[in-house]
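# Generate a structure from the sequence data that follows.
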Amino acid sequence: MFTEERLDAIMQCLRDQGTVKVKDLSAKFKVSADCIRKDLKVLENQGKLRRAYGGAILSQDFPLSRDFVDRRSVNVSQKRMIAQKAYDCIREDETIFLDVSTSNILLAKLLAGSGRRLVVVSNMIDILQALSASPYITAIGTGGTMVRTVNGFFGAAAIDVIKQYSFDRAFLGSCGVDMVDGSITTLGVEDGLTKRAVLSSSRHKYIVMERDKFYFNDSFRFAHFDDIDAIITDTVPDEGTVNALRAANVEIL
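Below is the predicted model:
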């Protein structure tokens, strides 16, 4: 195996597991521990991981793909799992909020085909379009400042509408979490303030995100672990992350 191939494989192990050990990688790739340490140093210099005692973890600063249109076709099977788990949380006649999220688009499609009677408020055009297929769902758009990159609405006008509601459940997207201080992040202030308004208006609060996002964060902290009830994800993260979330009374679904 060439060096670049091994570096790519190490990164895949990190994305799958959240953490790697030098001795395990050495055995896996049949190279010396010193060779693996050099590989980890190269990846750390690229900002992709942070070396720790005996191994490494993904760097919180390694960016996720931010282009929303691109992300619709990424991790589709994982997002379907997340959408199904979120769907299972929802009860007949509830009022819910669906935030800008590619997983929430899939959730909206499940709801539209379910025959459930619901009131669904959303700030995302794709979600409202999906919900329009159901005669049983009252779909309400927030309006606000249109952000083309996410095909949704943020800002003061959206927040004013959100504040008028009392949601039984809210399903919020995220760009990642910071396990150091227990914060939940997103890309920008307008999105973050809109999400905060949703949290303030909701009884049950869920973050919907793929497992990879446990090892990334972004620029704006819109919530902390004690502000939410659960994180809905495709597969359980590493043991250290699970223990930290349980200590913060955050359920992992």
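# all contacts plus neighbour counts: C-alpha atoms, from now on.
Noted.
# Nearest residue to the middle of the chain?
Centroid check for the chain by Cα atoms, centre = their mean gives M209 as the closest residue, at 2.4 Å.
# mind checking how far it is from F154?
Plainly put, M209 is 20 Å away from F154 if you go by Cα to Cα, to the nearest Å.
# same question, R116
R116 is 28 Å from F154, by Cα to Cα.
# the more surrounded of these two?
F154 (23 against 17; other Cα atoms under 10 Å).
# Could I get the contacting residues of the more buried one?
By Cα atoms under 8 Å, 6 or more residues apart in numbering, the contact set of F154 is 123, 144-147, 190-191, 194.
# For those, I'd like a selection string for PyMOL - just the buried members, please.
Buried members of the contacts of F154, defined by 16 or more other Cα atoms under 10 Å, are picked up in PyMOL with:
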select buried, resi 123+144+146+190+191+194
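# With distance to A158 and secondary structure as new columns, can the contacts of F154 be given to me in a markdown table?
Below are those laid out as a markdown table (distance: Cα to Cα, whole Å; DSSP: H, G, I helix; E, B strand; the rest coil):
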| residue | distance to A158 | secondary structure |
| --- | --- | --- |
| N123 | 7 | coil |
| G144 | 4 | coil |
| T145 | 7 | strand |
| M146 | 10 | strand |
| V147 | 12 | strand |
| E190 | 10 | helix |
| D191 | 10 | helix |
| T194 | 7 | helix |
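# Closest to V242 out of the contacts of F154?
Lowest distance from V242 to the contacts of F154 (Cα to Cα) belongs to D191, with 26.8 Å.
# Nearest residue to that closest one in space, please, no chain neighbours.
Closest residue in space to D191, ignoring its immediate chain neighbours: F154 at 5.7 Å, by Cα to Cα, 6 or more residues apart in numbering.
# how about this one, so we can line them up?
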Amino acid sequence: MSRQQNKMLADERRARIMEELEHKSTVLVADLCKKFDVSEVTVRSDLKKLEDAGKLRRTRGGAVSIMRTITISYPDQRMNVNSAAKRAIASKAAELISDGESLMVDTGTTTFEFVRALTDKRDITIVTSDLSIATYADSNLPHADVICLGGHLRKNHRYITGMMTLRNLSEIFADKAILATDAYTPGKGFTTEFMGNAEVKRGFLAQARDRIMLMDASKVRAPRFVKFGDISDFDTVVMDYDPEGKVAETIKSSCAQTRLELIDKDLIVGRDVDSDIGRERTKFIED
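Prediction:
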């Protein structure tokens, strides 16, 4: 069989895998092997190709449909802004998580990607105020217990805030808190647009042993409405890159013990470097 014929067969097989996912939310490697009469190696290669193309999410023993299994509380344009960087940051942050840990997970598109990167973790507990994160984790992370905080559902959003939320938080102690931010400004700290959201973020910081901030470089900008923390409040900050070294300089000048984790730019699909002016510029692909 020619290489061209092999490629055609592979393309047809992958198209049929996607058809399966149109009708079901999950597929299993074992079932696909039988259906197409091919080896596990072949099926896993197909699933990896489709995941790399952003068409599905691989899990242990199979794959899930991104479109059918995710209930997204965020407008499509927010999910698609800097999506490659967010996925890389999420993947890096997931490496910091061990089996058996309890996690407080903030609302946000980057933290949503973080939860999507936890498929191989075992016996974890996820505490969140975000209904979309809770729904996704419940449907797609079979080895995770999910605790959704009670409280007031913000109008036209799918996350919870308020006195009841803070009271719930005060009774929970987690191994790690994973937060997102609307902005980080050197000298002014981390800020967000909504007061109620800031209160919950402060609650996460107070109730976790280790605090991890996830943000892409675009968040290093002018402050938003209300502050919820400083760089020294976090044990780790995970970023795609640090524009002009501003975050590293803040850590150094404040003598904070915060660890800054930057992503190898070659690992972020869609990013390149403008060699003419020696300055990073980022091209992001959509989900």
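# Counting neighbours, what do you get for G229 of the second structure?
Counted with other Cα under 10 Å, G229 of the second structure comes out at 19.
# Residue in the second structure paired with the residue nearest to D191 of the first structure?
F154 of the first structure maps onto T161 of the second structure when the alignment is built from TM-score structural alignment.
# From A180 of the second structure, how far off is R202 of the second structure?
For R202 of the second structure, the distance to A180 of the second structure (Cα to Cα) stands at 12 Å.
# hey, where'd the helices end up in the stretch 1-150 of the second structure?
Ranges of helices in the stretch 1-150 of the second structure, per DSSP state H, counting those that start in this stretch, are 3-23, 29-36, 40-52, 66-69, 76-80, 83-94, 109-116, 131-140.
# Ok, which of those comes nearest G245 of the second structure?
Smallest distance to G245 of the second structure across the helices of the stretch 1-150 of the second structure (Cα to Cα): 17.4 Å, for helix 83-94.
# And for R271 of the second structure, the neighbour number?
Using other Cα under 10 Å, R271 of the second structure has 17 other residues around it.
# What of D8 of the first structure?
Around D8 of the first structure there are 12 other residues, counting by other Cα under 10 Å.
# counterpart of it in the second structure?
So, by TM-score structural alignment, D8 of the first structure is left unmatched.
# Enumerate every residue touching D8 of the first structure.
D8 of the first structure touches nothing, counting by Cα under 8 Å, 6+ apart.
# Give me the neighbour count for T26 of the second structure.
When neighbours are counted by other Cα under 10 Å, T26 of the second structure comes out with 20.
# any idea how far it is from K35 of the second structure?
15 Å.
# Over to S232 of the second structure?
Distance of S232 of the second structure to K35 of the second structure, given as Cα to Cα: 54 Å.
# re earlier: alignment lookup: the residue nearest to the centre of the first structure to the second structure.
M209 of the first structure maps onto M215 in the second structure, by TM-score structural alignment.
# For the aligned residue in the second structure for G176 of the first structure, which non-adjacent residue is closest in space?
Using TM-score structural alignment, the equivalent of G176 of the first structure in the second structure is A183. Closest residue in space to A183 of the second structure, ignoring its immediate chain neighbours: K219 at 4.6 Å, by Cα to Cα, 6+ apart.
# now the strands: where do they sit in the stretch 101-250 of the second structure?
Using DSSP state E, counting those that start in this stretch, the strands of the stretch 101-250 of the second structure run over residues 102-105, 124-128, 144-148, 152-153, 160-161, 174-179, 183-185, 189-192, 208-214, 226-229, 236-239.
# which of these is buried the deepest?
Greatest average neighbour count among the strands of the stretch 101-250 of the second structure goes to strand 102-105 (a mean of 25), per mean count of other Cα atoms under 10 Å.
# okay, and it goes to which residues in the first structure?
Using TM-score structural alignment, strand 102-105 of the second structure pairs with 95-98 in the first structure.
# Would you mind getting the average deviation of the matching stretch from the second structure?
Here stretch 95-98 of the first structure, set against the second structure after superposition, deviates by a mean of 0.6 Å using mean Cα distance after the TM-score superposition for the first structure.
# can you list the residues that contact that stretch?
Contact with stretch 95-98 of the first structure is made by 104, 118-124, 127, 166-172, 198, as judged by Cα under 8 Å, 6+ apart.
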